[in-house]
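Peer 1: predicted model, plus sequence, below.
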Amino acid sequence: MTLKVHYSGLFLPWHRGFIQIWEQTLRDECGYKGRQPYWNWPLWANDLKNSPLFDCSSSSLSGDGEYNPGEQSLSGGNVTIPRGSGGGCVPKNCGPFGDLEVNLGPFDRNIVSLTELPEPKFEYNPRCLNRSLNHFVSSRYTNETLLDNLMATTDIIEFQTAMDHWPARPDGVFGLHGGGHFSLGATMHDLFASPADPAFMLHHSMIDRVWAQWQAEDEKTRRYALNGTTTILNPPWGKQVNLDTVMEFGVLDRPRKIREVMSPTSGGLCYTYT
């Protein structure tokens, strides 16, 4: 579904459904009885390594990868992203995911000309979880100012742009969504395989949280506001989304109409954020 649910009108509602499926699976199959956590980006934007999420403690999501001198900077749009502080495998003694195996990908980051899942597609390719904590990215693209600017937007087009602008704007800024992904290294950089990093789920829970809060600030105009198509990068020939657009989740769950996930407290959903 990657080429349908990113940089499109499906991004926000589809990922809300995806996160809900994941949480319910934790409860049904793993006996989880806690609440769904989220990564509150600005709290540790200037010090990811000492964040309780990435400090290698037993309750963390593990931490940085081992230093890889061959890690390269990244370029996209009008911004060049310096390399992070790791670039290699998360060490086995670093929190609960030090021995996590990633099996899908890696995939090319060039999405402009993609029309289908690129090679290696679903080929089995076991390897370690790669991290490279990047304070250049986190401090600039997941900070409180950008979050405040996001929440100050007044329509869905402005909100989507502030959340998910990639390639970067002429001034080098890209969205909070990209900021979270590019803060953490190669596994989270991967458009197709990034859910392999456990941080993906907490990152997208935060995205859902701020969308839910933004919607609630103006129920009349924001609750059911949509914009975009069912195709990545919203090409002119793309089909515009509406409340009856059906979202597919493959083997994970039944298809759902967008209207079913537009509110966290209706359509089968029942949760709020603190």
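Peer 2: Looks like it arrived, so ask away.
Peer 1: could you use CA atoms for every contact and neighbour count after this?
Peer 2: Will do.
Peer 1: what ranges do the helices span in the chain?
Peer 2: Counting by DSSP state H, the chain has helices at residues 2-5, 11-30, 135-141, 144-151, 156-164, 176-182, 186-189, 199-216, 219-222.
Peer 1: what helices or strands is the second one leaning on?
Peer 2: Looking back up the chat, that one is helix 11-30. Helices and strands touching helix 11-30, by 3 or more C-alpha pairs under 8 Å, 6 or more residues apart in numbering; DSSP states H and E, are helix 2-5, helix 199-216.
Peer 1: check it against this one:
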Amino acid sequence: AECANPRIRREWDSYSNDDKQAFISAIRCLQNRGSSGKYPGAKTKYDDLVALHQKLTPNVHGNAKFLLWHRYFVWTFEQLLRSECGFNRDLPWWDETKWSGRFSQSSVFSSQWFGALANVNGGCVPNGQFASVPVNIGPGTSTNTPHCLQRKGDAALTKNTDKNWVNACHNTAVYPTYKDMAACSEGGAHAYGHNGIGGVMGDVYASPADPVFWLHHLFIDHNFRIWQNADSARINSVNGQDRFGATITMNTMVYMEGIRPDVAVRDILNTKSTTLCYRYDY
């Protein structure tokens, strides 16, 4: 069943300044809420999300669970913004195809919002609303090495978030099934976006510690949704294997370790399901 009134995720450039500030304020709020205490090193509710990603990294990257788990992870983040911090707007996604090869020119990376990308030495982000927020989880699997938010922009990498790359992954002659498209997406615009932002975002385990992670994964989920919209069968079937070689089916479980309830793939394959209940503005 589909929900009656799906939330509409709106592209960053059409999102009002008031909405942008509400979104960032809600993230900052989550970064000031006490941790559940479940994860070593996590000091805040935001850290809990980073630590969950860190812990599950091998299970949810490099296999067919990647897009599915991250879809539910981003939704879980959204629910925490709403339940913990009173966020009441639509979620923004960022169309990286418009900014491929020039991420630093987007207002996302302005001092007004997420702070600069341009530090080529991978130094601490000097401005923006997250410049002073300590990163408590990572690097890698570390849980006791607080450090600053770092980026190391590389336009030669971010140029590969363009429409050509996205469309190539959706070419059924080359990538005929879900698992093929998902692997292309993960190794394509997904990887190039992460590594082209660099620093914390280039750390597979702890990348959600950079709040830009959410905008990037909203873009990746948007592309997944566009692929699904091209053929209605794609919201009713999956294939591929998990990390351990088990076949992914509609009954395969996706785990959030109690931050939100675990769900079956069938609950989240369609973004307009009663569980997720969202779509994108384009």
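Peer 2: Now that the structure is in, tell me what you want to look at. A quick note: this is a predicted structure, and the numbers were derived from the prediction, not measured.
Peer 1: got a TM-score for the two of them?
Peer 2: The TM-score (TM-score structural alignment, normalised by the length of the first structure) is 0.77; 223 aligned residues with a C-alpha RMSD of 1.6 Å.
Peer 1: check whether residue 52 of the first structure really touches residue 60, as I assumed.
Peer 2: Yes: if you go by C-alpha atoms under 8 Å, residue 52 of the first structure and residue 60 touch, sitting 5.8 Å apart.
Peer 1: nearest to residue 96 of the first structure among the helices and strands packed on helix 11-30 of the first structure would be which one?
Peer 2: Among those, the nearest to residue 96 of the first structure by C-alpha to C-alpha is helix 199-216 (12.4 Å).
Peer 1: corresponding residues in the second structure for the closest one?
Peer 2: Aligning helix 199-216 of the first structure against the second structure (TM-score structural alignment) gives residues 212-229.
Peer 1: for that stretch, give me the average deviation versus the first structure.
Peer 2: By mean C-alpha distance after the TM-score superposition for the first structure, the fitted stretch 212-229 of the second structure averages 0.9 Å away from its aligned residues in the first structure.
Peer 1: can you pull the buried residues of that stretch?
Peer 2: 212-225, 227-228 (16 or more other C-alpha atoms under 10 Å).
Peer 1: map residue 242 of the first structure across to the second structure for me.
Peer 2: Matched by TM-score structural alignment, residue 242 of the first structure corresponds to residue 249 in the second structure.
Peer 1: check contacts around that match.
Peer 2: Going by C-alpha atoms under 8 Å, 6 or more residues apart in numbering, residue 249 of the second structure touches 237-239, 265.
Peer 1: again, only using 6 Å
Peer 2: Shown in contact with residue 249 of the second structure (C-alpha atoms under 6 Å, 6 or more residues apart in numbering): no residues.
Peer 1: now it: how far from residue 236 of the second structure?
Peer 2: Residue 249 of the second structure is 10 Å from residue 236 of the second structure, where distance means C-alpha to C-alpha, to the nearest Å.
Peer 1: list the contacts of residue 120 of the first structure.
Peer 2: Contacts of residue 120 of the first structure by C-alpha under 6 Å, 6+ apart: none found.
Peer 1: ok, now how distant is it from residue 100 of the first structure?
Peer 2: For residue 120 of the first structure, the distance to residue 100 of the first structure equals 20 Å [C-alpha to C-alpha].
Peer 1: where does residue 8 of the second structure land in three-state SS?
Peer 2: Secondary structure, DSSP: H, G, I helix; E, B strand; the rest coil: residue 8 of the second structure is strand.
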